[in-house]
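Student: Give me coordinates for this.
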Amino acid sequence: MIKIKEIANQLFQLPQTISLIYAFNSTGKTKLSVGYKEITKANNGGKHLGVYYNAYSEDLFVWDNDEPHFNENAKLEVVYSSLNKFHSLLLDTDILEEKLSLYHPRYKFILNLYDDSDREKGIKSITFFVNDETKEAIKISRGEERIFIWCFFLALFDSGSWTEAQNAHFFIDDPVSSMDEHNIFTTAESITKLIDSTYPKKKIILTTHHIGLFSILADRLTKGHKSSKYKEDTAIFLLERNAKGELKLNNQNGAFLFHLHLLKTLDDAANTELFSYHFVLLRQLLENISSFLGRGGIGFALSQIELEEDPNIVAERINSLSHKDTYKTQSNKMSEPEETMFRDILGQIISTYKFKF
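Tutor: The predicted structure follows:
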């Protein structure tokens, strides 16, 4: 049976600079990031070659609620680790504020040093506040906290303060595991910016269970306006277990399962709540159908279903709505006409092609 260590070694041996991996929850994404760390350290005399963001990253941040003083000095403590020596650029620049700005936080914050003000020790804690005058400490929500931690690591990744010994790669495991749907495209944008700023100097490996994030990034890296730069240097995989429970890093055989999961995701969204990024997924589904039928582009798949409008016009509209500039607005919800069009197209796809999922 193939083990995580073998999958990690397979990733390590890849020539591509960017690896994008989709996997269901509980498949082993976090174990893969740990396995990759062990493989790279073993090949580097036991020393770190890169930096990691995974489920363990949040454990480095712990709330001190200051219960004896009725939360007067509540703050988010930063557990001391080997990362502290890289905190200096967060103290000297606005890079953390820049990363957070994409998420439009309602709070402000202060990065607190240790009592002896020794900057070499890094950041001891973070105080959050809303009122600029009083700076009265507040406790941010769990969702806000997770976004802050993600941006904290993004800022560290992008700070340029890493030593050569730990500068080979970034491994990002499930950055949206705890974020709501409103932030999917924002997170995709933040990752795209990270790739733009570090490519091709550092390898970036990203795993996710979120099909929306996976699809948006895959689309940008292989079909977007910068795809000529990244396409040939990007490896895209599905991490999955077969009927025997064997783990595989699959770039072809898992496609059918991926399409069905994509379709189910869109159907679930159509029956609950639709966001703008779902047009990216819809376009990808249409492209996959056209490709399966031996044709390129989404127009052919649209021409095979019963639509009131010209399929070419509908195709142009979908392409426009799935373009990245559409998502620069603060609202990520679809408008009512967009929802109607989306549900009509999806319903016709399911009816015409008799998908079962």
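
Student: Going by C-alpha atoms from here, please, whenever you check contacts or count neighbours.
Tutor: OK.

Student: what's around residue 88, how many residues?
Tutor: With neighbours defined by other CA atoms under 10 Å, the count for residue 88 comes to 17.

Student: Repeat that for residue 299.
Tutor: Using other CA under 10 Å as the criterion, residue 299 is surrounded by 19 other residues.

Student: How about residue 355?
Tutor: Residues contacting residue 355 under the criterion other CA under 10 Å number 11.

Student: a strand runs through it, doesn't it?
Tutor: No: judged by DSSP: H, G, I helix; E, B strand; the rest coil, residue 355 forms no part of a strand; its state is coil.

Student: and it, how far is that from residue 80?
Tutor: Look at residue 355 and residue 80: by CA to CA, to the nearest Å, they are 52 Å apart.

Student: Show me the helices in the protein, by range?
Tutor: Listed in chain order, the helices of the chain (DSSP state H) span residues 4-13, 29-42, 88-92, 95-101, 142-158, 184-198, 211-222, 227-230, 255-270, 278-292, 299-303, 311-321, 336-353.

Student: can you list these in CSV and add distance to residue 134?
Tutor: Listed next are the helices of the chain as CSV, based on distance: least, CA to CA, whole Å:
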stretch, distance to residue 134
helix 4-13, 50
helix 29-42, 41
helix 88-92, 22
helix 95-101, 20
helix 142-158, 21
helix 184-198, 31
helix 211-222, 39
helix 227-230, 48
helix 255-270, 43
helix 278-292, 42
helix 299-303, 58
helix 311-321, 43
helix 336-353, 42
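
Student: To compare with the earlier structure, here is another sequence to fold:
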Amino acid sequence: MSITLASINELAMHLRTELEEKKFVLLYAYNGTGKTRLSMEFRDIGKQGDDDEATRDTLYFNAFTEDLFTWDNDLEGDCARVLKMNAVSRFFAGLEALEMETRIRPFLHRYADFDFRIEYSDWSIRFSRDVKVGEITETIDNIKVSRGEENLFIWCFFLAIAQLAMDGAEAYQWVKYIYIDDPITSLDEHNAIAVGNHLAQFMRRKDHSIKTVISSHHALFFNVLWNELREIDRKKFAPHFLSHIRKTDQYQLSYTGDTPFFHHLTLLQEIWRAKESGQIYTHHFNSLRSLLEKSSIFHGHKKFTVCIKQQDDDTDDTLYGRLVNILSHGNYSFYDPVDMLPENKAHFEKILLDFLDFYPFNPELMPATLEQETTP
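Tutor: Here you go, the predicted structure:
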């Protein structure tokens, strides 16, 4: 089922109408479709007035949110690098009294190994990292974090504010909608799974009335959210594929129905590369589960365990299903991947190879081994 909308304003209005009945709208769209413009159009519809007292109803995360943070690299002294916040933005209104550091850290420490402090006197953020030198751990202050780490910090900053809105904090009682556009532009496939899973769990809280729109061009991220959010209540969840008809400047919204937007071949190639290189980490069990889920849904089954080869001594087909269930859950570190235990590696490879024997994909789709890829 698909509909054609004449303009981006009409599209934004349609999403608001849809959210009268739904709790979540999930959009997949290629880069250049107009996702960021759509998020701003959605926000603008909810604004009343043009001055500082204007009312609003949408808390959003997009490229403009990231632009509220800029680096001062201390070009003269080259030692006190800080991330500056745009103090005139209403995004930061009232934060000084809300103990933001203690709210941001639980999110940030899921992913990163650096720390920070906010200086409200000059609206700056200073980063630090503990480094082990011999037997002593030293704290290095005023560091410049990487672009990926910076994006993660801003994302966690936003999640802390979203949590305030969901908790009903007075400063954010105006929030009726949360609109998130591509929060993972600098993250790889493994991290897309972790961020998508965490975001879905975060948004699944039932003790608030805020409605959410999430848009992304990242297929794996979309699939993770699709699988997680549909478990809440399918009647409250609307996944769509969004496309832009450039010739007419119209937009087409296609409902994805009971089948997510499949990119399990890409996921399979990623898992195969890890297996061939021997660099199998604990988070790869999450990738393997995602592959099994996508394949089972594609073939019309409700449980991913149908894609696990049944063993002669396990007639109930429970052993490997339980292993995947247990080993695909847990916290993930972006910068400190954890090696899988040898026994679990053996289980991982057996499940994968049995799956490929069960569903014979074209072997030419499998990427070269790491050794082959690096051979001149």
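
Student: about what we covered before: compare the helices of structure 1 and give me the one nearest residue 172 of structure 1.
Tutor: Ranking the helices of structure 1 by their distance to residue 172 of structure 1 (criterion: CA to CA) puts helix 29-42 first, at 7.9 Å.

Student: Which parts of that closest one count as buried, going by neighbours?
Tutor: Within helix 29-42 of structure 1, the residues scored as buried using 16 or more other CA atoms under 10 Å are 29, 30, 31, 32, 33, 34, 35, 36, 37, 38, 39, 40.

Student: Leaving out sequence neighbours, find the closest residue to the residue mapped onto the fifth one from structure 2.
Tutor: So that's residue 33 of structure 1. With TM-score structural alignment defining the correspondence, residue 33 of structure 1 maps onto residue 39 in structure 2. The shortest distance from residue 39 of structure 2 to any non-neighbouring residue, by CA to CA, 6 or more residues apart in numbering, is to residue 179 (6.5 Å).

Student: which residues does the one you found contact?
Tutor: 39, 58, 59, 60, 61, 212, 213, 214 (CA atoms under 8 Å, 6 or more residues apart in numbering).

Student: Show me what it aligns to in structure 1.
Tutor: Superposed on structure 1 with TM-score structural alignment, residue 179 of structure 2 falls opposite residue 171.

Student: quick one: residue 178 of structure 1 and residue 142 touch, right?
Tutor: No: the pair residue 178 of structure 1 / residue 142 is not scored as a contact, 9.0 Å apart, by CA atoms under 8 Å.

Student: pretty sure residue 149 of structure 2 contacts residue 112?
Tutor: Yes: look at residue 149 of structure 2 against residue 112 with CA under 8 Å: they come within range, at 7.2 Å.

Student: more neighbours, these two?
Tutor: Under the neighbour definition other CA under 10 Å, residue 149 of structure 2 and residue 112 were set side by side, and residue 149 has more, 20 against 17.

Student: quick one: what's aligned to that one in structure 1?
Tutor: In structure 1, the residue equivalent to residue 149 of structure 2 is residue 144, according to TM-score structural alignment.

Student: Tell me how far the closest residue to its match other than its chain neighbours lies from residue 326 of structure 1.
Tutor: Setting aside the residues directly before and after it, residue 144 of structure 1 is nearest to residue 105 in space (CA to CA, 6+ apart), at 7.8 Å. Counting by CA to CA, the separation of residue 105 of structure 1 from residue 326 of structure 1 is 21 Å.

Student: swap in residue 289 of structure 1?
Tutor: To residue 326 of structure 1, residue 289 of structure 1 is 24 Å away according to CA to CA.

Student: No further questions, thank you.
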